[in-house]
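> the sequence isn't on hand, but the structure is:
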């Protein structure tokens, strides 16, 4: 049986445990310390996640947080490759870590300088503002007009449902160049839309249109009702000529 000695491989292999352990110890200490910066940054930005770049003599540091916890700490030196001092993936190479930590004190100084620059920035800013105007009156008028439109459309939907005999369907008419479509479902209004598939929903199961849109189309709605009445008149005329 061939052995390592026979192959000339009877050589000692150095153990990296001590270096890896020391690296992990330093990374843990940096995570705790930089975690304070991440937490303070999260409070300052006020969001669930964010980041901040800080320039130092050695390069640029990027602190990224998520929900106030440090997600990563990246060092981008002025020369050389980026180093993720802290990340959610593998730990950094010990040599790269050592090079980055030579500049870490400058990161802390840059952070402190940044925070100091914000001191007093809101001094003298008044927190007293004019009272916002209420939209109650506008909303009430919009709802009054839409209520009348819905009531009329409900009558139309009921009549068409009774005439057609189907559980659901649509009635369309063209008014002043616009295509109006009333969709009904078992005699109730599903929607009233102006302008085709990409148009405006005057009535729907979702949000109400703006007061300006209601104002724009309220008069045209009369034309839609008149078109429906003409449709019914034509039906009655056709039926009047039928003989049994």
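Structure received. These numbers were taken from a predicted model, which means no experiment stands behind them. Residues are numbered from 1 along each chain as shown.

> C-alpha from now on. contacts and neighbour counts both.
Noted.

> is it correct that residue 209 is in contact with residue 201?
Yes: in this structure, residue 209 is within contact of residue 201 by Cα atoms under 8 Å, at 6.9 Å.

> want to compare, so here's the second one:
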């Protein structure tokens, strides 16, 4: 009677090698589906689920490559056919691969179902109206406001120094002119979160100009009253 110590041990390397080869082939093949889905969905990553008679397949992808391919049979444990972790158990892989063709068929059916999704979508669109005229008018008014702001800045620079701010209230709203040298750095209406009628960045919207332009005269008048109160030799400005 032998104690078995000298018994031959069957090698399982061939099974593991076959498992690894099959998993690699599935990754490559499923990668084609992943790339098609990524192109269709218009993103670098996502996931899609496909139902078969035997279970549910979930393909997660990123940058056109498979992150994982999971099979959840109607009965039994789920198996990650492709994953970034350990390879699947050979028996579980065998179970999943018996349904892999059905998974591919489900994807192909989905791809065919969306092939004509844009067939009836019009590719001709209404003409776009130009805003050139209103923008030109906005810029004309804005240039006039800048001329007035610079005139104020010049007087304030002459009287109060290199830079500073002049603020007043018009129609219950704070108007603030900041000058830097003899030019206006900004004219802001409405406090720190307000609207910049003048700035170093870009012009205000035509809507904001329309909303605020009627109060520019009152702002100038308040400035001129300020000049009168100073009783100094500062030139008054006007906004026509």
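Yep, that arrived. Note that the structure is predicted; figures quoted are calculated from it, not measured.

> any common contacting residues for residue 209 and residue 201 of the first structure?
Listed contacts common to residue 209 of the first structure and residue 201 are nil; contacts here mean Cα atoms under 8 Å, 6 or more residues apart in numbering.

> the two: which has the busier surroundings?
Ranked by neighbour count (other Cα atoms under 10 Å), residue 209 of the first structure and residue 201 place residue 201 first, with 23 against 16.

> alignment lookup: the more buried one to the second structure.
Under the alignment (TM-score structural alignment), residue 201 of the first structure pairs with residue 196 in the second structure.

> so the residue nearest the centre of the second structure, which of the three states?
For the second structure, the residue sitting closest to the mean C-alpha position, by Cα atoms, centre = their mean, is residue 43 at 12.4 Å. Three-state call for residue 43 of the second structure (DSSP: H, G, I helix; E, B strand; the rest coil): coil.

> which of the residues in the helix or strand residue 237 of the first structure falls within are classified as buried?
Assigned by DSSP states H and E, residue 237 of the first structure belongs to helix 211-240. Along helix 211-240 of the first structure, these residues count as buried under the neighbour rule (16 or more other Cα atoms under 10 Å): 211, 214, 220-221, 223-225, 227-228.

> can you give the distance from it to the centre of its chain?
How far helix 211-240 of the first structure lies from its chain's middle: 40 Å, per Cα atoms, centre = their mean, to the nearest Å.

> show me what that helix is packed against.
Under the contact criterion of 3 or more Cα pairs under 8 Å, 6 or more residues apart in numbering; DSSP states H and E, helix 211-240 of the first structure touches helix 136-164, strand 168-175.

> select, out of the ones you listed, the one closest to residue 23 of the first structure.
Closest to residue 23 of the first structure of these is helix 136-164 (Cα to Cα; 64.2 Å).

> so how far is that closest one from its chain's centroid?
The chain centroid and the centroid of helix 136-164 of the first structure are separated by 34 Å under Cα atoms, centre = their mean.

> do stretch 173-189 of the second structure as well
How far stretch 173-189 of the second structure lies from its chain's middle: 33 Å, per Cα atoms, centre = their mean.

> so how far is residue 54 of the first structure from residue 82 of the first structure?
14 Å (Cα to Cα, to the nearest Å).

> name all residues that make contact with the equivalent of residue 147 of the first structure over in the second structure.
Using TM-score structural alignment as the criterion, residue 147 of the first structure maps onto residue 143 of the second structure. Counting by Cα under 8 Å, 6+ apart, residue 143 of the second structure makes contact with nothing.

> how close does residue 143 of the second structure sit to residue 198 of the second structure?
Residue 143 of the second structure sits 9 Å away from residue 198 of the second structure, going by Cα to Cα.

> so which strand or helix has residue 58 of the second structure?
Take DSSP H and E as the rule and residue 58 of the second structure turns out to sit in strand 55-62.

> count the residues that sit near residue 127 of the first structure.
Residue 127 of the first structure has 5 neighbours, counted by other Cα under 10 Å.

> what of residue 31 of the first structure?
Residue 31 of the first structure has 21 neighbours, counted by other Cα under 10 Å.

> I figured it hits residue 86, correct?
Yes: Residue 31 of the first structure is in contact with residue 86 according to Cα under 8 Å; the separation is 6.5 Å.

> quick one on the thing from earlier: and the host helix or strand of the match of residue 201 of the first structure, what does it pack onto?
If you go by DSSP H and E, residue 196 of the second structure is part of strand 195-198. In terms of contacts (3+ Cα pairs under 8 Å, 6+ apart), strand 195-198 of the second structure is packed against helix 132-160, strand 183-189, helix 206-212.

> just those: most buried one?
Sort those by mean neighbour count, taking mean count of other Cα atoms under 10 Å, and strand 183-189 sits at the top with a mean of 22.

> residue 65 of the first structure corresponds to which position in the second structure?
With TM-score structural alignment as the criterion, residue 65 of the first structure lines up with residue 61 in the second structure.

> leaving out chain neighbours, which residue sits closest to residue 227 of the first structure?
Excluding the flanking residues, the one nearest residue 227 of the first structure by Cα to Cα, 6 or more residues apart in numbering is residue 173, at 6.5 Å.

> burial count for that neighbour?
By other Cα under 10 Å, 18 other residues sit near residue 173 of the first structure.

> translate it into the numbering of the second structure.
Match for residue 173 of the first structure (TM-score structural alignment): residue 168.

> on that earlier part again, nearest to residue 195 of the first structure, out of the helices and strands packed on helix 211-240 of the first structure?
Comparing these against residue 195 of the first structure with Cα to Cα, the closest turns out to be strand 168-175 (9.3 Å).

> thanks a lot, see you next time.
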